[in-house]
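J.: give me the fold of what follows.
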Amino acid sequence: MNFTTKQFSELTTYELYEILQLRAKVFVVEQDCVYQDVDGKDFKSLHVFGLKNDKIVAYARIFNAENSFKNAYIGRVLVSAEERKQGFGNDLIKASIKAVKMHFNADKITISAQAYLQKFYESHGFVKIGKEYLEDGIPHIRMDRN
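T.: As a prediction, the model looks like this:
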């Protein structure tokens, strides 16, 4: 899978629609979590996404440390339900880490991970920081990568 990284202004309307549709499908519908996904932060982030058969199936957004975070930050990490057994999550995290290094020249990265994914993120060099907390009613943990 090839991954693309774009600023908000570089996204086509079709790409933006697919991204927002996929985020709503995973985070709002599938996880049964009502929250404001379109939060105004998309303008300040870079969007990392992977295509399969010309359809976005993997996505994350990344932020520079200057944008309200102490470290660079990876968020909204998802792979469509139909593609989760293909290893695309690993590919997405690797592409996101690479994009953080390339675009922000940063090695320190923070994520707010859903707690059940701790081992997955540990396999990519992230370490749990602090205690578990609820974010939009779902158990999360802060994880950092140096």
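J.: contacts, neighbours, all on C-alpha from now
T.: Fine.
J.: hey, where'd the strands end up in this structure?
T.: Ranges of strands in the chain, per DSSP state E, are 3-7, 46-52, 55-63, 72-79, 109-114, 127-135, 138-145.
J.: next up, for comparison:
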Amino acid sequence: MDPSPSLRWQTRRFRELDLDALYAVLRLRAEVFVVEQRCAYLDPDGKDRHPDALHLLGLAADGALAAYLRILPAGVSYPEPSIGRVVTAPGHRGRGLGDPLLREALREIERRWPGTDVRIGAQAHLGDYYGRHGFVADSEPYLEDGIAHIDMMRRAGGESSP
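T.: This next block holds a predicted model:
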């Protein structure tokens, strides 16, 4: 099997997700964020359904959801557009999918909201990963669901190297 398979990217609004895609998204998020990371929280937080929220799905050749993230417009979580719920399916880890996932999200944000800053609330141990994509920490570490997080900002026009 190719160690870094190319994915087919789909960006959809909530109402454009068919039932199978919605189930795959919610199952993957629960599998990783609730079960694997042992965070008891309500993952479907109402933000998924915002009319301008975007769901970026990375589909493997067999149609399986391999990578996912959610893009929220300015004013929903932060004053800037934001990226969250970034996840790679356990069976697809170690194949270098995170960088293309984030690059695709940044392209989508630039296409929809050109020239805007982007903010994320990142798990602190992933600061270097996001830093490679132009994000800079702009908060002190804080606990969210028992995991250390930091807020990070990517200024408009920030470089995304990997």
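J.: can I get the strands of the first structure in a markdown table with mean neighbour count and distance to residue 22 of the first structure?
T.: Output for the strands of the first structure, formatted as a markdown table (neighbours: other CA atoms under 10 Å; distance: least, CA to CA, whole Å):
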| stretch | mean neighbour count | distance to residue 22 of the first structure |
| --- | --- | --- |
| strand 3-7 | 16 | 16 |
| strand 46-52 | 21 | 11 |
| strand 55-63 | 23 | 8 |
| strand 72-79 | 22 | 8 |
| strand 109-114 | 22 | 18 |
| strand 127-135 | 14 | 20 |
| strand 138-145 | 18 | 19 |
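J.: out of those, nearest to residue 18 of the first structure?
T.: Nearest of those to residue 18 of the first structure, taken as CA to CA: strand 55-63 at 6.6 Å.
J.: and the closest one against the second structure, how far off on average?
T.: Between strand 55-63 of the first structure and its aligned stretch in the second structure, the superposed structures give an average distance of 0.6 Å (mean CA distance after the TM-score superposition for the first structure).
J.: what range in the second structure does that strand sit on?
T.: Counting by TM-score structural alignment, strand 55-63 of the first structure falls onto residues 64-72 of the second structure.
J.: quick one: which of the strands of the first structure is nearest residue 33 of the first structure?
T.: strand 138-145 (8.2 Å).
J.: re earlier: want to throw the strands of the first structure into TSV with distance to residue 96 of the first structure?
T.: Below are the strands of the first structure laid out as TSV (distance: least, CA to CA, whole Å):
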stretch	distance to residue 96 of the first structure
strand 3-7	9
strand 46-52	6
strand 55-63	7
strand 72-79	7
strand 109-114	10
strand 127-135	17
strand 138-145	12
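J.: residue 14 of the first structure is nearest to which of those strands?
T.: strand 55-63 (10.1 Å).
J.: other SSEs contacting the closest one?
T.: helix 13-23, strand 46-52, strand 72-79, helix 88-104 (3 or more CA pairs under 8 Å, 6 or more residues apart in numbering; DSSP states H and E).
J.: make a markdown table out of these and add distance to residue 130 of the first structure.
T.: As requested, these are exported to a markdown table (distance: least, CA to CA, whole Å):
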| stretch | distance to residue 130 of the first structure |
| --- | --- |
| helix 13-23 | 27 |
| strand 46-52 | 27 |
| strand 72-79 | 17 |
| helix 88-104 | 22 |
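J.: and of these, who's closest to residue 144 of the first structure?
T.: Of all those, strand 72-79 sits nearest to residue 144 of the first structure, with 9.1 Å by CA to CA.
J.: Provide the aligned range in the second structure for that closest one.
T.: The counterpart of strand 72-79 of the first structure in the second structure, using TM-score structural alignment, spans residues 81-88.
J.: quick one, which of the strands of the first structure is nearest to residue 32 of the first structure?
T.: The closest approach between residue 32 of the first structure and any of the strands of the first structure, judged by CA to CA, belongs to strand 138-145 at 10.0 Å.
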